[in-house]
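Trainee: Following is a predicted model, sequence given first.
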Amino acid sequence: MMDDPGPLGRFGRFGGRYVPEALIPACEALEEGFRDAWADATFRATLQQTLELYAGRPTPVTPALRLSAELGVTVLLKREDLAHTGSHKINNVLGQALLARRMGKRHLLAETGAGQHGVATATAAALFGMRATVFMGERDMERQELNVFRMRLLGAEVVPVTSGSRTLKDACSEALRAWVTEVADAHYCIGSVMGPHPYPWMVREFQRVVGEEARAQCAGLLPAAQPDVVVACVGGGSNAAGTFAGFVDTTARLVGVEAAGGAAITDGAPGVLHGFQSQVLQDEAGQVREAHSISAGLDYPGIGPEHAHLADIGRAEYVTATDEEVLAAVERLARAEGILPALESSHALAWVLRAAGTPALPTGSTVLVTLSGRGDKDAEQLAARR
C-alpha cells in the first residue's frame, strides 16, 4: 500500500497518464529519470542534505498543550509551517529541481493556487540558477498578493491566468499547455500528487519525509508510539499523501479534510482531469464543476488518484470543513498556542475541533495534525473576514 504504482501509474482504478501525444515521451523520460535518480544513493543523499541544510528539516512535532486540555484529546502538530518558504511545498520542489537539473533541464514551470508552491519553485530556481515561470489564476493573485510579490522578488515570472474561474484548475491547464511548447528545455514542476504518471507517485515520494519524520517523532513522544488518528488537509493532497505514507502500515486512522465547496471524494465522480483519472467534481453532463474554498490552495475540483484509491479501499476517510469552521480554527489555534496556521491547514484543525469528544475522536484519543503551512500569507483575507 502506497508503494510503486508500476509503469501504468495505477492506484487501483485511478491514476494513469492521459496527456496529448506530444507529452507522452516527456512523461516517459521523466519516469525513467525519476526511477534512476531514486535508486541512486548519491541523489538521495544530496536531496537529504539540501532538505536539512537549506529547508530546515526535520521539522518538529509540537504538542499543543493548551488546545489539548481544552478539547480532552492529545493534539500533536507536525510543523511544516516551520520549513523554509513556510510550507511543505519546499520538500517536493527541491526534489524535482534536483531531478530536472540531473536531466539537463534549465527552466521550471509551475502552477500555484495559494502561492506557496510558486514561492517554493521560485526559491529552488534561484538556489540552482534556473529560470522559473509560475502560472497563477488572476483571482488567486488578488487574494495572495504577498506571495506574488515574493515570487517576483525571487526572480520568477508570474503569469496571470484569466480563463475559466481564474483559480488553480485554470493555472494547471495553462502550465500543461506551456510544457507542450517547451518540453525540450523545461520541466513541469507539479505541486501536488496529481497529473499524469509519474507525478502522483513522484510527488508522494518527495513528500514522504513528512510522514516518516512524524512517525519517528511520535514514537518518542507517545506511550503507544503512534497516534490514534492522523489528519491532514486535502486539495490535490500532497501534504496528506506524504503524511499518510508514514502511517499507512500502522493501525492509525487516516483522515483527509477537504474544503466543503471542493470535496471531490464526497461529491465527485470518476473522471479525467489534468492527465489523471480520479474523483472529480462534475455536472450532469460530465463537465468539470468549479470548486470553491476560502483557501486558494484547496480550490481544486479533483483529488490525487492515490487518495481516491485509499478512500475506495477504506484505508483513509475523507471529510469536509466549511469556510466558517476554518476561520474559527485559525483563531482558536492562534490564541491557544501562538501558532498562526494557513487556511489550508486549518481545514484539518477544523475537523479536530468538531470531532473532539465525539465517537469520531473520543476523549483521551491522540491525534496528529499536519500543519502544512503558516498563515502569514492569509493575513489580508483574515482581516477582511473579521
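Mentor: Cool, got the structure.

Trainee: contacts and neighbour counts: CA atoms only from here.
Mentor: Will do.

Trainee: Could you measure from G129 over to H84?
Mentor: Between G129 and H84 the computed distance is 18 Å (C-alpha to C-alpha, to the nearest Å).

Trainee: of these two, who's got more company?
Mentor: Using other C-alpha atoms under 10 Å as the criterion, G129 and H84 rank with H84 on top: 19 against 12.

Trainee: Could you find the closest non-adjacent residue to that one?
Mentor: Ranked by C-alpha to C-alpha, 6 or more residues apart in numbering and with sequence neighbours excluded, the top spatial neighbour of H84 is A55, at 4.7 Å.

Trainee: thinking that neighbour is in contact with D81, fair?
Mentor: No - the criterion here is C-alpha atoms under 8 Å, and A55 misses it with D81 at 11.3 Å.

Trainee: Included below, for side-by-side comparison, is a second structure:
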Amino acid sequence: MTNFSQADEAGYFGRFGGAYLPPHLVEPIAEVKAAYAEARNDPAFMEEYAHLLKAYVGRPSLLHFAENLTLHLGGAKVYLKREDLNHTGSHKINHCLGEGLLARRMGKKKLIAETGAGQHGVALATAAALLGLECEIHMGAIDVAKQHPNVVRMQLLGAKVVEVTDGGASLKEAVDSAFNTYARDFEDTFFGIGSVVGPDPYPSMVRDFQAVVGREARAQILEAEGRLPDAVAACVGGGSNAMGLFTAFLDDEDVALYGVEPAGRGVGVLGEHAATMTTGTDGVLHGMATKVIQTPEGEPAPVHSIASGLDYPGVGPQHAFLNEVGRVTYVSATDVECLDAFQLLCRTEGIIPALESSHAVAHAIRLAPSMPKDGVVLINLSGRGDKDVDYVAEVLASR
C-alpha cells in the first residue's frame, strides 16, 4: 500500500518536498525540525495543545447537514465541517497554537509569518498574545486593501503588520518578505508558516496540527450517516485545510477526495489564475520542491484569485505527491463560480463562507446533483466570510 501520509527522513513525499535553503538558514530550520520531533512525542506538549483546542478554540467544530442546500441541488446530502466557527474564524488557529507552543518551548520571543487573506495572521497574532510572544505579520499591499478588517484585528492583538509592495504585492511577495526578515533575526524568532508549504519539517508539521479536522469529521460523519462520505472537498492554495481534512480519509479507497484550486478569470492566461495543479510544472519555491506556476524564464509567475488566501503560485509538496499518485483529484473553480457559491450558501443555509472555502462549495454544487440522493458529500468550510463581505459587495456592484 502506498504511504500517502509520511515524508521520508529528508522531508520528501515522493520527489516533492525537501529543504532547499541558503546556508545560513540550514541550522535554524534543522533546529525547528529537531524541536518538533521531540515535542510531538512529549505527552505534556500534546496535552497542552489538545487542551487549548478544546478550551480556547472551541473544538470539536460542528458538522452541519446543509439540508436546504441539499434540497436545492437535488442530489447527494451535503455536509459542512464548520471550521468557520473556531475562535478567530478559520482552521488557521489549529496550527498557529501548535507553532506558538513550539516557539515558546524553543525559547523564542517572537513569531513571524506571512498572510494572504489575513486569517493566518489573525490566528498567529492571537496565539502570540495568548502565549506572551511578540508577533510580526507580512502582508501584500493588495491584500491589505482587500482584507482591511483583518489588518485591524492583527493590530488590535498586538501584531506589527508589514505592508509588502514588491512585485505583485500579494501572498508570494509576503512570504518572500517574511523569509528575508527571518533570515536576519532567526535566533530569537520562530517562523510560523501558514500552510503545508516551505522547507521540511513545515509541510508535515502544519499537516499534523491540522489533522484534528479530519479526525473529527470522520467520527462525526460516521455518527451522522453510519458510513463514510462518498466525496470530500476542500479548497487548495498552499493546502493546509485540505490536508487537515484529507489525512483522515487517505487510506479509504472508496472516498473520493477533491482539492479545489482557484481558476480565477480562467486558466488559459498566465497571471489570471492560481491553478497550480492544472498548469504548474516542477520547480523550487520557498524552500521546497513542488509544482509551481512559472514564467517561460522559470520564475514564479504572477497569479490571481478573488480569494486572497489562495493567491499563491505553488502548492504543498504532499499535494503535489497525492496528485501524481492519483489519490486526490485536483479541480478548479472560477471567480464567478466562487461568488455564485458564496451567495447560494448565504441564502440557503444562512452561513457566510470565506471566499477561499466558497471554491470547495462551488465544486460540491457541480458534484452533488450528479450523485444519488443517498450519497454524501463532505465540504471543509475552512473559514467565515466576514472578512470578505465589503469586497464581495464591491465586486457584485461592479457587475
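Mentor: Yep, that arrived. Just so you know, these numbers come straight off a predicted model, no measurement behind them.

Trainee: Superposed, what's their TM-score?
Mentor: Here the superposed chains carry a TM-score of 0.98, computed using TM-score structural alignment, normalised by the length of the first structure; 383 aligned residues with a C-alpha RMSD of 0.9 Å.

Trainee: rewinding a little: neighbour count for A55 and D81 of the first structure, which is higher?
Mentor: Between A55 of the first structure and D81, counted using other C-alpha under 10 Å, D81 has the larger neighbour count: 25 against 21.

Trainee: any idea what that one aligns with in the second structure?
Mentor: Using TM-score structural alignment as the criterion, D81 of the first structure maps onto D84 of the second structure.

Trainee: Pull up the gap between its match and E356 of the second structure, please.
Mentor: Using C-alpha to C-alpha, D84 of the second structure is found at 11 Å from E356 of the second structure.

Trainee: So for the two, which residues contact both of them?
Mentor: Shared contacts of D84 of the second structure and E356, defined by C-alpha atoms under 8 Å, 6 or more residues apart in numbering, comprise 382-383.

Trainee: Residue in the second structure paired with L65 of the first structure?
Mentor: Match for L65 of the first structure (TM-score structural alignment): E67.

Trainee: try E317 of the first structure
Mentor: Counting by TM-score structural alignment, E317 of the first structure lines up with T329 in the second structure.

Trainee: Same check on A285 of the first structure?
Mentor: Using TM-score structural alignment, A285 of the first structure sits opposite E297 in the second structure.

Trainee: Next up, the contacts around that match.
Mentor: By C-alpha under 8 Å, 6+ apart, E297 of the second structure lies in contact with nothing.

Trainee: Which stretches in the second structure count as strands?
Mentor: 12-13, 16-17, 63-65, 77-82, 110-115, 134-140, 160-164, 189-191, 231-235, 256-264, 281-285, 288-292, 328-334, 376-381 (DSSP state E).

Trainee: Reformat the ones you listed as CSV; add mean neighbour count.
Mentor: Shown next, in CSV, are the strands of the second structure (neighbours: other C-alpha atoms under 10 Å):
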stretch, mean neighbour count
strand 12-13, 24
strand 16-17, 26
strand 63-65, 19
strand 77-82, 24
strand 110-115, 26
strand 134-140, 26
strand 160-164, 20
strand 189-191, 25
strand 231-235, 28
strand 256-264, 26
strand 281-285, 18
strand 288-292, 26
strand 328-334, 23
strand 376-381, 27
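
Trainee: Which one of the ones you listed lies nearest to A50 of the second structure?
Mentor: strand 77-82 (18.4 Å; C-alpha to C-alpha).

Trainee: The closest one: average distance to aligned residues in the first structure?
Mentor: Once fitted to the first structure, strand 77-82 of the second structure is off its aligned match by 0.3 Å on average (mean C-alpha distance after the TM-score superposition for the first structure).

Trainee: other SSEs contacting that strand?
Mentor: Applying 3 or more C-alpha pairs under 8 Å, 6 or more residues apart in numbering; DSSP states H and E, one finds that strand 77-82 of the second structure contacts strand 63-65, helix 67-73, strand 376-381.

Trainee: To which residue of the second structure is A308 of the first structure aligned?
Mentor: Alignment note (TM-score structural alignment): A308 of the first structure maps to A320 of the second structure.

Trainee: do T167 of the first structure as well
Mentor: Checking TM-score structural alignment: T167 of the first structure goes with S170.

Trainee: Now that match. Nearest residue, chain neighbours left out?
Mentor: Of all residues not flanking S170 of the second structure in the chain, G140 sits nearest, at 4.1 Å (C-alpha to C-alpha, 6+ apart).

Trainee: Same question for P28 of the second structure.
Mentor: Nearest one to P28 of the second structure, counting by C-alpha to C-alpha, 6+ apart, is F186 at 6.9 Å.

Trainee: surely the one you found meets I29?
Mentor: No - taking C-alpha under 8 Å as the definition, F186 of the second structure is not a contact partner of I29, at 9.4 Å.

Trainee: burial count for the closest residue to T295 of the second structure other than its chain neighbours?
Mentor: Distance criterion C-alpha to C-alpha, 6+ apart; nearest residue to T295 of the second structure, sequence neighbours excluded, is A301 at 5.1 Å. Neighbour count for A301 of the second structure, taken as other C-alpha under 10 Å: 21.

Trainee: Also P229 of the second structure?
Mentor: By the criterion of other C-alpha under 10 Å, P229 of the second structure has 23 neighbours.
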